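A.B. asks: Let's see this in three dimensions:
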Amino acid sequence: MKYFNVTVMDKGRKRLELLKANSKMAAVSLAKQKFPTTMVMKAVETSAPLEDSISQLLSGLQKSMKSKIPINDKISTIRQIAVMTDAGIPINDTLVEVAENTENKQLKEIYATINNDINAGNSISDAIEPYTEEFGHVAIAMTNLGERTGNISESYHKLADILENIRDNTAKFKKAIRTPLITLAAMGIAFTILIMVVVPKFKDIFDKFKTELPVPTKILLSLEWALSNYGLLILAILIAIFFGVKFMYKNNEEFKYQMDKMMIHPRFYLINKAIFLSTMHKYNLVFGELVKSGIPVSEALETAVGMVDNAAIKEQLLTVNVNIGRGMNLAEAFQLTGLYENMLLQMIKAGEAGGQLDAMLDKVTGYYDMQFQDLIDNLAAYIEPILLFFIAGLVLLMALGIFMPMWDLGKAVKG
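C.D. replies: Model (predicted):
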């Protein structure tokens, strides 16, 4: 939401009204509704009031400090609900049992609240809707489906399968990048220790040289001076930058969008491909499962795009439902996003024409899963040259920085 200073004419006198709206036109429309006896002159975008800025900051901090519910706990409780309802146990008794058995305090409170809401006369989907952020859009969609079909058990079994698939791929990706990250961190620590311990021992010798020191030596001496005098400050700044970026990413939509857009840029070798393939696999997996379960395409698209974390990719996928509403078929709408290969578009088009869209979406999901698994399985081979280049660069800098002045001194003595 943006803030606008709206100028209105009331009984021949102008006054300013501060309004929140998504756009300038929306602010003007809102002003006309709130002040029907006045004439709206203009609307100018302005910064948020100090109290609102502080309130947003505090709410953002509270939100970021709130612990995220582990996906394993969610899958466990969802699977338990599916099994118990399949056995014919009433949903109220099921939720009470699940709330008592789970060790996660947040889930205990959530399921107890949902049960109370159901006892008060609300439907299951209405009771779970306030917890969309905790469970995800797909959980809401599958709950709605279970209510419509009268088969919560089957819907929740499918929901658990979807979440397990997403969890396994996420875990596999994290495991694949763990070793390279540990290697980089170890090299960084080792290089810092060498600079702090080894370089000072040669510093006095270098100071006695009458000749110009080589560039690698100057770099090492500069690094040693910076770390010796401002090491803790540099560390504090790096930590502050890390948490600052993390906070902005979670709480500032424009910053998140720019970061997400940057991360899928071709310049980010491997990272862009991993993010793209995992996102497209998750999107098509959820979309395909929802269509297969009987949810209308439009509703399935809306739910599936809610599962997309990357804001730049999400922006492109949001156009699909809009274009379908304008009369396009699914393949044409997907083509306009620029995210799908021609082969996949032809498969979707054939599925639509033959009434086998769900089967074709399974194949599309399988294709993205195959590409993602191939990337993860060969990630070590892809990253190895980069790590070797990085390690060689650090070793070369250290060696040249220390030994080049020695060689120059030896030449001078011989001369």
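A.B. asks: From now on I want contacts and neighbour counts done on CA atoms only, so please keep to that.
C.D. replies: OK.
A.B. asks: Tell me the secondary structure at Glu17.
C.D. replies: The local conformation at Glu17, judged by DSSP: H, G, I helix; E, B strand; the rest coil, is strand.
A.B. asks: Just confirm it contacts Tyr3, I think it does.
C.D. replies: No: counting by Cα atoms under 8 Å, Glu17 does not reach Tyr3; the two are 10.3 Å apart.
A.B. asks: So for those two, which residue has more residues nearby?
C.D. replies: Tyr3 (20 against 13; other Cα atoms under 10 Å).
A.B. asks: The more buried one should be in a strand, yeah?
C.D. replies: Yes: going by three-state DSSP, the assignment for Tyr3 places it inside a strand.
A.B. asks: Correct me if wrong: it contacts Ala43.
C.D. replies: No: if you go by Cα under 8 Å, Tyr3 and Ala43 don't touch, sitting 9.7 Å apart.
A.B. asks: buried stuff in stretch 102-109?
C.D. replies: Neighbour-count burial for stretch 102-109 flags Thr102, Leu107, Lys108 (criterion: 16 or more other Cα atoms under 10 Å).
A.B. asks: now those residues as JSON lines including secondary structure and distance to Met39?
C.D. replies: What follows is these, written out as JSON lines (DSSP: H, G, I helix; E, B strand; the rest coil; distance: Cα to Cα, whole Å):
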{"residue": "Thr102", "secondary structure": "coil", "distance to Met39": "58"}
{"residue": "Leu107", "secondary structure": "helix", "distance to Met39": "51"}
{"residue": "Lys108", "secondary structure": "helix", "distance to Met39": "53"}
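A.B. asks: Name the nearest of these relative to Pro130.
C.D. replies: Checking those against Pro130 with Cα to Cα, the nearest one is Leu107 at 13.3 Å.
A.B. asks: thought Lys2 was touching Leu18?
C.D. replies: No: counting by Cα under 8 Å, Lys2 does not reach Leu18; the two are 10.4 Å apart.
A.B. asks: Which of the two has more residues huddled nearby?
C.D. replies: Leu18 (17 against 14).
A.B. asks: Next one: that one from Gln33, what distance?
C.D. replies: For Leu18, the distance to Gln33 equals 14 Å [Cα to Cα, to the nearest Å].
A.B. asks: Kindly report the same for Pro216.
C.D. replies: 69 Å.
A.B. asks: out of these two, which sits in the busier spot?
C.D. replies: Neighbour tally, Pro216 and Gln33, criterion other Cα under 10 Å: the higher count belongs to Pro216, 19 against 11.
A.B. asks: Next, the buried residues of the helix or strand hosting the more buried one.
C.D. replies: Here Pro216 sits within helix 215-251, counting by DSSP states H and E. Buried positions in helix 215-251, judged by neighbour count with 16+ other Cα under 10 Å: Pro216, Thr217, Leu220, Leu221, Leu223, Glu224, Trp225, Leu227, Val245, Phe247, Tyr249, Asn251.
A.B. asks: Now show me the structure for the sequence below, then we'll compare the two:
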Amino acid sequence: MAIYLFKGRNADGRVVNGQIEAANTDAAANQLLGRGITPVSMDEQIVKLSLSERFERSANLGKVESVELIMFCRQMYTISKSGIPLVKGLRGLAASLRNYTFQRALEDIIERLETGVELSTAMRFHPKIFNNLFVSMMSVGESSGRLDLVFKQLGEYMERDLNTTKSIKTALRYPTFVLIAITIAMGVINIKVIPAFAGLFANFGAKLPLPTRILMGISEFFVAYWVYMVVIVVGGIAWFLHYTKTPEGSRWWGQKKLRLIVVGDIIERATLARYARSFGLMLNAGLPISNALELCARAIDNNYLGDKIRGIRAGIERGEGLYQTHLVSGMFTPLVLQMISVGEESGQVDTLLGEVAEFYEREVEYDTKLLGDRIEPLMIVVMAGFVIILALGIFLPMWDMYSIQKQ
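C.D. replies: Model (predicted):
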């Protein structure tokens, strides 16, 4: 795609100037004619790019963040509600985007729309940006003629989901940094500090205390085999990341991370909040229950719970009710099950699922605020144990040396 500076006349005969982005001059002229402008002259503009921008464009390494998709949904809601034609609105958004990957995707969608393809079908060609949930909601919006409402609902859904994810990451940031700092400190002490004291203690000639002998043995092991340890750790991490991407590994990790100390329960409730929010959103949009459940199983990003949701779907297809299938899944508390039962009886399942999502989200928000208070004592105990072992191992023989010198 290139940018062309044009000069032309509109329907009233007045001279207009501006710039337009197109694959070539013919495409640019066709776009102008479609806007009611007769081109008089057209010159390609040379855009100077930085080295990083050139590399990104050549390799197309850009990533579309959740914040950018939320802003896209908000802008498209405004555009759709105000009655601006879809292609014209998308073209204006594409021209204002800084993310080259997202811009290219929208330009491709615009080209497909101009050939008569539907928006949901055009978005399906960019699965890394628009997932199955997004595409399915677009399809429902097109069928019902409420595309503006769908964009609004998707924007609100993604914003809540992003806020929950951010709150969990923020709560885990402090303990993660502490553990990394302790690991680095242990490596430096074992490789640099303890060997220096070992030479001093060797001249002492007396029998060293047990904590000191343990520390020196660990230090000698680190010094002799640190290269192999690094290789094993890096290889183990690489194997773990690869294994969790396999179907079996993702299910195993999906179950295990729900049982992690302190944070596992928060992760489970945040995942269930995402399920309830997305399920209610799709039911409100008019998707069939069976299709909505399958999309929810993919959207929650946990294959272990995804299998349970597919079990709910299988029960629904056998003719069982929502309450019964959710009860059998074992995923929800009695209070949440009662809310689902009331929603099923009153015919307001989507509304009650929204209440379930808010219930879980409030719990997650409250627990993430207390997460630091829960983890801090554990961190203090770990650091205290590390300092005590180090102090005993190094200072006990030094006290013995001081006592002998006094005699």
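A.B. asks: Drop the TM-score for these two in here.
C.D. replies: TM-score for the superposed chains, counting by TM-score structural alignment, normalised by the length of structure 2: 0.79, backed by 348 aligned residues with a Cα RMSD of 2.4 Å.
A.B. asks: Where does the equivalent of Phe134 of structure 2 over in structure 1 sit: helix, strand or coil?
C.D. replies: Aligned by TM-score structural alignment, Phe134 of structure 2 pairs with Ala139 of structure 1. Recorded secondary structure, Ala139 of structure 1: helix (three-state DSSP).
A.B. asks: From what I see, Ala139 of structure 1 and Leu159 are in contact.
C.D. replies: Yes: between Ala139 of structure 1 and Leu159 there is a contact under Cα under 8 Å: 6.5 Å.
A.B. asks: In space, what's closest to the counterpart of Ala333 of structure 1 in structure 2 - neighbours in sequence excluded?
C.D. replies: For Ala333 of structure 1, the aligned residue in structure 2 is Thr325 (criterion: TM-score structural alignment). On the basis of Cα to Cα, 6 or more residues apart in numbering, the spatially nearest residue to Thr325 of structure 2 that is not a chain neighbour turns out to be Ile312, at 5.1 Å.
A.B. asks: quick revisit: counting neighbours, what do you get for the match of Phe134 of structure 2?
C.D. replies: As a burial measure, Ala139 of structure 1 scores 25 neighbours (other Cα under 10 Å).
A.B. asks: follow-up on the earlier one: count of residues packed around the match of Ala333 of structure 1?
C.D. replies: 19.
A.B. asks: which parts of the helix or strand that it is a member of are buried?
C.D. replies: Under the criterion of DSSP H and E, Thr325 of structure 2 resides in helix 322-329. By neighbour count with 16+ other Cα under 10 Å, helix 322-329 of structure 2 contains the buried residues Leu322, Tyr323, Thr325, His326, Leu327.
A.B. asks: Next: stretch 291-308 of structure 1.
C.D. replies: Within stretch 291-308 of structure 1, the residues that count as buried by 16+ other Cα under 10 Å are 291-293, 295, 297-298, 300-308.
A.B. asks: got it, and stretch 72-86 of structure 2?
C.D. replies: Residues of stretch 72-86 of structure 2 classed as buried: Phe72, Cys73, Arg74, Gln75, Met76, Tyr77, Thr78, Ile79, Ser80 (neighbour count, 16+ other Cα under 10 Å).
A.B. asks: May I see these organised as a markdown table, with distance to Phe125 of structure 2 added?
C.D. replies: Below are the buried residues of stretch 72-86 of structure 2 laid out as a markdown table (distance: Cα to Cα, whole Å):
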| residue | distance to Phe125 of structure 2 |
| --- | --- |
| Phe72 | 18 |
| Cys73 | 18 |
| Arg74 | 22 |
| Gln75 | 21 |
| Met76 | 19 |
| Tyr77 | 22 |
| Thr78 | 24 |
| Ile79 | 23 |
| Ser80 | 22 |
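A.B. asks: For structure 2, just list every one of the strands.
C.D. replies: 2-9, 15-22, 38-45 (DSSP state E).
A.B. asks: Check the offset of stretch 253-270 of structure 2 from the chain's centre.
C.D. replies: Distance of stretch 253-270 of structure 2 from the chain centroid (Cα atoms, centre = their mean, to the nearest Å) equals 16 Å.
A.B. asks: Mind listing residues that contact it?
C.D. replies: Stretch 253-270 of structure 2 is contacted from outside by 164, 168, 244, 302-305, 360-361, 363-364, 367-368, 371, 374-375, using Cα atoms under 8 Å, 6 or more residues apart in numbering.
A.B. asks: longest helix anywhere in structure 1?
C.D. replies: Ordering each helix of structure 1 by length in residues (DSSP state H) puts helix 152-208 first.
A.B. asks: Likewise for structure 2?
C.D. replies: Every helix in structure 2 considered (DSSP H), the longest is helix 349-406.
A.B. asks: By how much does that one deviate from structure 1 on average?
C.D. replies: Following the fit onto structure 1, the mean deviation recorded for helix 349-406 of structure 2 is 2.0 Å by mean Cα distance after the TM-score superposition for structure 1.
A.B. asks: got the angle for that helix vs helix 194-204?
C.D. replies: 30 degrees (axes from the mean of the first three to the mean of the last three Cα atoms, to 10 degrees).
A.B. asks: what helices or strands is helix 349-406 of structure 2 leaning on?
C.D. replies: With contacts taken as 3 or more Cα pairs under 8 Å, 6 or more residues apart in numbering; DSSP states H and E, helix 349-406 of structure 2 sits against helix 147-188, helix 194-204, helix 210-243, helix 264-285, helix 334-346.
A.B. asks: okay if I get those helices as CSV plus distance to Ser52 of structure 2?
C.D. replies: Formatted as CSV, those follow (distance: least, Cα to Cα, whole Å):
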stretch, distance to Ser52 of structure 2
helix 147-188, 28
helix 194-204, 45
helix 210-243, 28
helix 264-285, 36
helix 334-346, 50
